[in-house]
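> Can you look at this prediction? I've put the sequence above it.
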Amino acid sequence: MAVLVTGGAGYIGSHMVWALLDAGEDVVVLDRLSTGFEWAVAPEARLVVGDIGDAELVGSLIEKHSVDAIIHFAGSIVVPESVADPLGYYSNNTCKTRTLLEAAVKGSVRHFIFSSTAAVYGAAGIDPVQETAPLLPESPYGTSKLMSELMLRDAAAAHDFTYTALRYFNVAGADPRGRTGQSTPGATHLIKVASETALGKRASLTVFGDDYPTPDGTCVRDYIHVSDLANVHLLALQRLRAGGGNLVANCGYNHGYSVLEVLDSVRRVFGSDFNVAMGPRRPGDAAAVVADSTLARSELGWKPAHDNLDGIVGDALAWEKALSHRNSRG
């Protein structure tokens, strides 16, 4: 049996591949390398360069490698970009997920884990949001993920497989062992951008809006370490294989930090200041999004190991320095 990881050459996917291999799993990666990197895939995994929208290719991989589970990360993730290109997001995130699901059903794949997002909730407010909260996405990105969740729910009801949809909050940090991290040029993740700015890779960082209804006026987010997130997926896979039913669960730490608090952490860990500019709000950004992750903890037995902002920032900075060394060697 093998686990098929879509988007396994990307940021979160590459961490997942390492976590699976560390757990003794047989791993196949399908990635078109639009934002991921071949070198980010652990050498013990088998990388196939291709698109999840290629039903014939997906079907052949399922059959060839006896795939019993799919962990689906492939997709587009930038909120403002989705506002500018909604049809592109519905194509890449929703339509191709449908194709992947159809191939999974035809190939008798028993378990499916889906990379969803807190963006399905929209402007949830300052209090931690539960899975039962209204689903009111405010961007095509959030809507594209919600549509995929609904397809997954309906397909599982009609066919013989179980699934887990994990709604991520803000993913940050890097593998503490330095094996992989966020490497995409032009990334928009705050801690990634702040790390690049601190190291001089960017001239300055822009804070998008300081007039939100939050304690310091900047957006509040729940930042989860990418290694903790990979562990949630591993636990979800174990639960499904043990006969667990369908589950939708939040992935976060139950508390948030404002943009300015994150920047203070980067200054503190880095040991120096860097240029920060104030700008207008971005389309689609909610004031505050914080997880209530009680369900993930109770159903999966998840115990976060990296719930510390300075630690998350430290891992991100360490990876950014390592990435600079890699790039300088060509």
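Yep, that arrived.

> all contacts plus neighbour counts: C-alpha atoms, from now on.
Will do.

> Could you check which helix or strand contains Asp51?
Per DSSP states H and E: Asp51 is located in neither a helix nor a strand.

> Leaving out sequence neighbours, find the closest residue to it.
Computed as Cα to Cα, 6 or more residues apart in numbering, the closest residue to Asp51 that is not its neighbour in sequence is Arg32, at 5.3 Å.

> Report how many residues lie close to that neighbour.
21 (other Cα atoms under 10 Å).

> Kindly report the same for the one 4 residues further on.
A total of 21 residues lie near Gly36 under the criterion other Cα under 10 Å.

> And for Asp273?
13.

> re the thing from before, test my guess that the residue nearest to Asp51 contacts Val49.
Yes. If you go by Cα atoms under 8 Å, Arg32 and Val49 touch, sitting 5.0 Å apart.

> Just the strands from the stretch 1-150 of the chain, written as ranges.
Counting by DSSP state E, counting those that start in this stretch, one finds strands in the stretch 1-150 of the chain at the ranges 2-6, 27-31, 46-49, 67-72, 111-117.

> Could you dump these into TSV and include mean neighbour count?
Compiled in TSV, the strands of the stretch 1-150 of the chain are given as follows (neighbours: other Cα atoms under 10 Å):
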stretch	mean neighbour count
strand 2-6	24
strand 27-31	24
strand 46-49	16
strand 67-72	24
strand 111-117	23
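
> ok, and here's another one to check against it:
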Amino acid sequence: MTWLITGGAGYIGAHVVRAMARAGERVVALDDLSAPGSGLARLPEGVPLVTGSVLDRELLDRTITGHQISGVVHLAARKRVGESVESPLLYYRENVHGLTVLLEAAVTARVERFVLSSSAAVYGMPDAQLVTEDTPCLPMNPYGETKLAGEWLVRATGRAHGMATACLRYFNVAGAARPEMADVGVSNVIPTFFEALSKGEPPLIFGDDYPTPDGTCIRDYVHVADLADAHHMAARRLAAQDRPGDLTVNIGTGHGVSVRELARLVAEVTGRTEPAARVVGRRAGDPARVVAAVGRIERELGWTARHEVRDMVESAWQGWCLRISGEFKTPGQST
């Protein structure tokens, strides 16, 4: 079978493309190239890239029919929490309406398998030591709302049209399989630390008065290569099913790292211990602790995270250094 991977030329999507192609799957990437660093240079040789949006129904119809697509892995989405608060209409159009258009095209073409890249943002501020898939979903921002609405839409479509579906709720993604595939945006915590240190400024820690051992927020960080493997294993599971069904799993390590611990590790890996991290006020809506329970994905898919946080920081730093050296390939450059 052939899989269409939307958002396939972006940071996470390109890792999924590479993991599936390396495993022998036939894949086609679709991307509007709007995310920082997205482009053909991220993709393995021989993987077709269709440039365009999931909002473009005619393009989807041509792509699905022309490449004989039989399964979809949907990663294309807006994902910046602050931006979603400022522009909720944009997020609902891109993340929910875009998914609706894609599902309509998939149903029309009788695509029978669909994997949705969801997020731990669906949980909001869970009051739990470990967040299970049964923890109530109470998203706190439009981004999380669109991800939860997307899950509802995917499951309902699967039940109505005989489509096997999976919703993957991943936690904080970091690292890179190769330096040129690193996250070049500055919306995630590790790149923001790198950016501050590169400017000779102190990395910022938002609040140190949380009910945690060192007072800073605790998060579950998962290596993007492990995340990509989880997407492939979910796709393979759906491909092997002889009847429709749905699967919802967390993707994380089950271990928490505090922001202060992460700042120290970044300083150690980069060798830039000065200036020290500076504590500022809390950000509204930041929960004290969000760590995944990972028993279900271990049971259902046989997946466990292989990389430690140090691996994530070291590989991300290699990519950052490649970027600031001017050697990072920009979208449109060939490999």
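Yep, that arrived. None of the values given here were measured: they were computed from a predicted structure.

> Any idea what the TM-score is?
Once superposed, chain against chain, the TM-score is 0.93 (TM-score structural alignment, normalised by the length of structure 1); 325 aligned residues with a Cα RMSD of 1.8 Å.

> Redo the strands of the stretch 1-150 of structure 1 as a markdown table? Include distance to Gly88 of structure 1.
Converted to a markdown table, those look like this (distance: least, Cα to Cα, whole Å):
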| stretch | distance to Gly88 of structure 1 |
| --- | --- |
| strand 2-6 | 18 |
| strand 27-31 | 18 |
| strand 46-49 | 21 |
| strand 67-72 | 18 |
| strand 111-117 | 17 |
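
> Of all those strands, which one comes closest to Thr97 of structure 1?
Closest approach to Thr97 of structure 1 among the strands of the stretch 1-150 of structure 1 is made by strand 67-72 (8.5 Å; Cα to Cα).

> quick one: that closest one aligns where in structure 2?
Counting by TM-score structural alignment, strand 67-72 of structure 1 pairs with residues 69-74 of structure 2.

> Now do the same contact list for Gly245 of structure 1.
Thr162, Tyr163 (Cα atoms under 8 Å, 6 or more residues apart in numbering).

> can we see that at 10 Å?
Gly245 of structure 1 is in contact with Phe161, Thr162, Tyr163, Thr164, Arg239, counting by Cα atoms under 10 Å, 6 or more residues apart in numbering.

> Report the contact partners of the alignment partner in structure 1 of Leu103 of structure 2.
Applying TM-score structural alignment, one finds that Leu103 of structure 2 aligns to Leu101 in structure 1. With contact set as Cα under 10 Å, 6+ apart, Leu101 of structure 1 has these partners: 52, 55, 58, 70, 72, 95, 107, 109, 112, 148, 151-152, 155-156.

> next one: Thr6 of structure 1
So Thr6 of structure 1 contacts 13-14, 28-32, 47-48, 50-52, 58, 70-75, 100 (Cα under 10 Å, 6+ apart).

> again with Ala2 of structure 1
Counting by Cα under 10 Å, 6+ apart, Ala2 of structure 1 touches 25-28, 61-62, 64-70.

> So which residues of structure 1 form helices?
Counting by DSSP state H, one finds helices in structure 1 at the ranges 11-22, 55-64, 79-84, 86-89, 96-106, 140-158, 190-198, 226-241, 259-270, 294-300, 309-328.

> how about those, which one is nearest Tyr212 of structure 1?
helix 259-270 (11.2 Å).

> Could you check the closest one and say which residues are buried?
Val259, Leu260, Val262, Leu263, Ser265, Val266, Arg267, Phe270 (16 or more other Cα atoms under 10 Å).

> Excluding residues flanking it in the chain, which one is nearest the fifth one?
Closest residue in space to Ser265 of structure 1, ignoring its immediate chain neighbours: Asp310 at 5.8 Å, by Cα to Cα, 6+ apart.

> Met125 of structure 2 and Arg219 touch, don't they?
No. Contact criterion Cα atoms under 10 Å: Met125 of structure 2 and Arg219 do not qualify, at 12.0 Å.

> Which one's more surrounded, the two?
Arg219 (22 against 19).

> Tell me which residue of structure 1 lines up with that one.
Under TM-score structural alignment, Arg219 of structure 2 pairs with Arg221 in structure 1.

> Could you measure from that match over to Gly142 of structure 1?
Going from Arg221 of structure 1 to Gly142 of structure 1 by Cα to Cα, to the nearest Å gives 16 Å.

> ditto for Asn327 of structure 1
Asn327 of structure 1 is 33 Å from Gly142 of structure 1, by Cα to Cα.

> Mind checking which of these two has more residues around it?
Using other Cα under 10 Å, the more surrounded residue of Asn327 of structure 1 and Gly142 is Gly142, with 27 against 8.

> Can you tell me what that one aligns to in structure 2?
So Gly142 of structure 1 corresponds to Gly144, using TM-score structural alignment.

> Was I right to think its match contacts Met125?
No. Between Gly144 of structure 2 and Met125 there is no contact under Cα under 10 Å: 11.1 Å.

> Contact partners for Gly254 of structure 2?
Per Cα under 10 Å, 6+ apart, neighbours of Gly254 of structure 2: 130-131, 171, 219-222, 290-295, 304-305.

> repeat that with 6 Å
Residues near Gly254 of structure 2 by Cα atoms under 6 Å, 6 or more residues apart in numbering: Val291, Ala292, Ala293, Val294.

> from those, which is closest to Asp226 of structure 2?
For these, the nearest to Asp226 of structure 2 is Val294 (13.1 Å; Cα to Cα).

> Could you give the number of residues near that closest one?
22.

> give the contact list for it.
Gly254.

> any idea how far Arg22 of structure 2 is from it?
25 Å.

> which non-adjacent residue is nearest the counterpart of Ala305 of structure 2 in structure 1?
Using TM-score structural alignment, the partner of Ala305 of structure 2 in structure 1 is Pro304. Spatially, and ignoring its direct neighbours in sequence, Pro304 of structure 1 is nearest to Asp228 (5.8 Å; Cα to Cα, 6+ apart).
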